[in-house]
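**Student:** What shape does this take:
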Amino acid sequence: MIINPFTPNPALQPYILAYGYVEINEQIDSNNPIHIFPVDYTVMCFSLDEKKLIRELNTTNTFKNPLSYVGFLDRLRSFDSFTRKVVQVYFKPFGAYKLLGIPQHHFTNSATDMEALFPALKLTICQMRDEMKSPQKVISILESWLLQRLFLSEKICTARVEYACDLIKAYAGNIHIAELCREVAMSPTTLRDHFKEKIGFGPKTFGRIVRFSQLRRLLCENACLKWTDLADRFEFFDQTHFIKEFKHFYGCTPSQLHKMGQLNFTGKLTDSLDL
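**Tutor:** Reported below is the predicted structural model:
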């Protein structure tokens, strides 16, 4: 798997982490699926492999849209057919709401056709198709559209949710909701509503995603870590609670995660792009 990062325009950096060009050379099928885990960012994808069908393992879910947006996930997704070449935009947790202006709860655990949301994108998509041999040119065209969206979304404010997300990350997802409410001067109901609109999930679920994103990275960097050490470090009640939560997000135990190897798509992205 080849992953090349690109830096966003400075005006977009408050909302976009990075762009990436991803080329997958490994064999993908039902015996060797590609795995995508919950992470603390969302993604827009433009396929440079027009004829390739994206199909989710053990389901009838298929995707053929050239430009799609994927909101937050709270569980493992595996695919037995996947595009071989793709340009991706990695949004900060609140970034897609700022630039798209659409409540994010509509996009959780799903991929949405961007042209259906923004019919005027058809011309931009045609321009990107004309340049599919050059990922950098595709990114430049897509970035021009994102800069237009930034201008149109000038009045959308995400500052307090951004601050709340920073606090959740600083506490590795373990900050109490009452403390978070005090810090951002919101009631629990108002905070939950803001998160569902601007992030997609409530703050508690987002905290769990952050917690396991940090835990997964630590586990992948230190294969010899004991489960008990991870459970203590990330403040789980006990090892049973830790394993139950881990399986909910990743569909496997920590030791089994390493066996996913080269087709651990999320792991490759975070390692290559430092997301």
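**Student:** only C-alpha atoms for contact and neighbour calcs from this point on.
**Tutor:** Noted.
**Student:** Which stretches in the protein count as strands?
**Tutor:** 2-6, 16-23, 34-36, 42-47, 54-56, 62-63, 67-70, 77-81, 85-91, 111-113 (DSSP state E).
**Student:** Remind me what the last one packs against, helices and strands.
**Tutor:** Using 3 or more CA pairs under 8 Å, 6 or more residues apart in numbering; DSSP states H and E as the contact test, the elements touching strand 111-113 are strand 67-70.
**Student:** Packing partners of the strand it packs on?
**Tutor:** For strand 67-70, the packing partners by 3+ CA pairs under 8 Å, 6+ apart come out as strand 42-47, strand 111-113, helix 114-117.
**Student:** contacting residues around that strand?
**Tutor:** Applying CA atoms under 8 Å, 6 or more residues apart in numbering, the contact partners of strand 67-70 are 42-47, 107-115, 125.
**Student:** Following up with a second sequence; could you model it the same way so I can compare the two?
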Amino acid sequence: MSQIDGHLTISSGTLPDGGSWQTARALRYRGYRLDLRRGRRRLEVPTDVVTLVVGLSEPLRLTDAIDHRAALRAASPVGGLRRTATVAEHQGRLEGVSLSLRPADAHRLFGPVLGELEHNWADLPDLLGRPARQLIERTAEQSDWAERFRLLDAFLAPRLDQGPQWADEVSWAWAELRRTGGTVPVRDLVQGTGWSRRRLETRFREAVGLAPKQAGQVIRLQRALRCHQDGTTRSWAETAAVCGFYDQAHLTNTFRATMGCSPAQFFDHRAAAEPAAEPSDRVPDRVTSAVLPQAS
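**Tutor:** Presented below is the predicted three-dimensional model:
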């Protein structure tokens, strides 16, 4: 049995209107096959991982949740770390594989172009060219999830082994942001790296795709979402205090500026979604998504 076979979990379900879904998870991969009777709009939360999609069906339409002028249609989108949420739309039939990469691994895969994406998306073939197009074609030829994941492993492994590495200072600064839940002051990162503030922000942005302060905000918001989801905190005021916000108003205002809605509205969307309709979170141990009402 291969490593992927040993971790493979497949789930499926049907909806009252006759639609169906299937997901397959193994290690870093999440396969999905949707045959829904109507389209879906999903609000995708900024996270501390880079999401890559190998799309095997119709393109997704991606729109910035705050700046609606920023949009892309892509079957295999790559999203770097973002400051604001994304609205992802499809017409109901969708198939593909998504994988989540630590930013350091994404840098090994894509190189400096990841930093150039800064708060944007791109189509995978536009970043990696012909090898990516061939990968998508070969993956589409397979119907078995484990085989699809093995193809992706074979594609990724040499690139992750041989790709460029972060500077030690960037790795340390990122680790401090993660360790502190995004609350470490930038001045402490400056002192710890021995770089000037300008050099730190430039090198960090080139490697990660966001400046340290912006990355910290993403990490704090994710922590706040998890605390509420898990019941670790009993109120939004307590969540704000635990997760490094000045007060509840600061958390709510930051959330609105990032997501286009309040924290309560976001969790209302999650609660209102049909229980069997397209399982919500794409990354383990993260609160990543909510199904939105269809636009009128």
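**Student:** one step back: tabulate the strands of the first structure (JSON lines), appending distance to K137 of the first structure and mean neighbour count.
**Tutor:** JSON lines is the format used below for the strands of the first structure (distance: least, CA to CA, whole Å; neighbours: other CA atoms under 10 Å):
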{"stretch": "strand 2-6", "distance to K137 of the first structure": "11", "mean neighbour count": "15"}
{"stretch": "strand 16-23", "distance to K137 of the first structure": "11", "mean neighbour count": "22"}
{"stretch": "strand 34-36", "distance to K137 of the first structure": "26", "mean neighbour count": "22"}
{"stretch": "strand 42-47", "distance to K137 of the first structure": "12", "mean neighbour count": "23"}
{"stretch": "strand 54-56", "distance to K137 of the first structure": "24", "mean neighbour count": "19"}
{"stretch": "strand 62-63", "distance to K137 of the first structure": "24", "mean neighbour count": "16"}
{"stretch": "strand 67-70", "distance to K137 of the first structure": "15", "mean neighbour count": "21"}
{"stretch": "strand 77-81", "distance to K137 of the first structure": "26", "mean neighbour count": "20"}
{"stretch": "strand 85-91", "distance to K137 of the first structure": "11", "mean neighbour count": "24"}
{"stretch": "strand 111-113", "distance to K137 of the first structure": "21", "mean neighbour count": "18"}
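**Student:** The ones you listed: which one's closest to N264 of the first structure?
**Tutor:** strand 34-36 (5.2 Å; CA to CA).
**Student:** counterpart of the closest one in the second structure, which residues?
**Tutor:** Matched against the second structure by TM-score structural alignment, strand 34-36 of the first structure falls on residues 42-44.
**Student:** in the superposed pair, what's the mean gap between that stretch and the first structure?
**Tutor:** Stretch 42-44 of the second structure differs from its equivalent in the first structure by a mean of 1.0 Å after superposition (mean CA distance after the TM-score superposition for the first structure).
**Student:** And the helices in the second structure, which stretches?
**Tutor:** 3-7, 103-110, 113-117, 124-128, 130-141, 145-162, 168-179, 186-193, 197-208, 212-230, 236-242, 248-259, 263-272 (DSSP state H).
**Student:** Check the burial of the aligned partner of K268 of the first structure in the second structure by counting its neighbours.
**Tutor:** Here K268 of the first structure is matched to D281 in the second structure, going by TM-score structural alignment. Residues near D281 of the second structure, counting by other CA atoms under 10 Å, number 14.
**Student:** Fine by me, thanks again.
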